[in-house]
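Enquirer: all I have is the shape, not the residue letters:
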């Protein structure tokens, strides 16, 4: 997916602009030996790393410093019920993936509530040059959905963007606009 500078004001409203800019540039180079060592020293029962010099815990401040994700404010709470997700998706981004076709046995393929990354890229890769504000906002919303579904909220398949994160972005923007500074 291509990042368009016209998305910036809409992404900035969410507080996710530094994170989106970080992951949109490229995947950072990782020190494989350091990552392997940290994995070996991770103790899930204490949620900390056990190192020669002592214990080390990852804090929320550490996550903020590494990812630029906002950590202050009220928690985002919402229903993750997927009932009617196609209709809600159409209302938010103007379209939704096609319904699966009925097989010979009379059953539909079971599909997750959301869209594949290939479907998102095929339909929203480039925002039209002559797009109005509403269309640009729609493309920005899809771009954020794509980025967070690929990074911090990746599903086990690596192929799908779950519907609930698109819904969360929309609620987050509305909710954040009611916060008092």
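Expert: Perfect, thanks for sending it. Note that the coordinates shown come from a computational prediction; the quantities given were computed from them, not determined experimentally.
Enquirer: CA atoms for contacts and neighbours, from now on please.
Expert: Will do.
Enquirer: am I right that residue 75 is in a strand?
Expert: No - secondary structure of residue 75 (DSSP: H, G, I helix; E, B strand; the rest coil): coil, not part of a strand.
Enquirer: structure two is appended below for comparative analysis:
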């Protein structure tokens, strides 16, 4: 964690995977307008902003743009120099790292791991966060190697605007998803859902304890009392309008 904090990915590393509400995401996609990059809701226009990315996930925004080359001349040599391991020999050519390879080589550290080993593990973990959480492609279990050179010095990683890059990819995926032939959707969907539930709390579900509950074996139960907290929310619905 100290190395992830140093690189500016400490908060992002603490993001926990939770179930995505695809009905909510689909509803937002239907209201997305590519020409303005905003959601057109019945009574307001709104969008995910850089402030949302920075506040919710602690990613740097007001710094240098994330730029890199798409083709790495010697990928194996690059992996050996930074990760001290490579998925292929020195003669092989590849442009992506599989998550399975990253986990197999860096998921477990010994109690007496050296500082070099800790740095390599942190770099590998950040690569997994980038490709698996922050900027995932649809149906892809790999991360592009182009991000690895940016992690060479953990002290300078936070000098790149990862937040704006994440937001730009989310915008791109939202625009792509509005096309009739689009099937899957990539991008930081956790950010989209978290933003929606934070900015519009009335969209939050009533809780998992309600789903699947029926009257079997509960004869005579006062359901109005059992669900009084949700009844109160409903009765106060006019104060919760957008």
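Expert: Looks like it arrived, so ask away. Values in this document were obtained by computation on a predicted structure and should not be read as measured data.
Enquirer: quick one: TM-score?
Expert: For this chain pair, the superposition-based TM-score is 0.76 by TM-score structural alignment, normalised by the length of structure 1; 159 aligned residues with a CA RMSD of 2.6 Å.
Enquirer: and stretch 85-92 of structure 1, what's buried?
Expert: Under the neighbour-count criterion of 16 or more other CA atoms under 10 Å, stretch 85-92 of structure 1 has 85-86, 88-89, 92 buried.
Enquirer: what range in structure 2 matches that stretch?
Expert: Counting by TM-score structural alignment, stretch 85-92 of structure 1 falls onto residues 75-82 of structure 2.
Enquirer: how far is the matching stretch from where the chain is centred?
Expert: Averaging C-alpha positions (CA atoms, centre = their mean, to the nearest Å) puts stretch 75-82 of structure 2 26 Å from its chain's average.
Enquirer: mean shift of it relative to structure 1?
Expert: With mean CA distance after the TM-score superposition for structure 1, stretch 75-82 of structure 2 departs from structure 1 by a mean of 0.7 Å once superposed.
Enquirer: and for that stretch, what are the contacting residues?
Expert: Defining contact as CA atoms under 8 Å, 6 or more residues apart in numbering, one finds that stretch 75-82 of structure 2 is touched by 85-95, 120, 123, 145, 149, 152.
Enquirer: confirm that residue 152 of structure 1 sits in a helix.
Expert: No - remark: residue 152 of structure 1 does not belong to a helix; assigned using three-state DSSP, it is coil.
Enquirer: what lines up with it in structure 2?
Expert: In structure 2, residue 152 of structure 1 lands on residue 134 (TM-score structural alignment).
Enquirer: burial measure for its match, as a count.
Expert: Residue 134 of structure 2 has 26 neighbouring residues, counting by other CA atoms under 10 Å.
Enquirer: what about residue 66 of structure 1, helix or strand, and which?
Expert: Assigned by DSSP states H and E, residue 66 of structure 1 belongs to helix 60-67.
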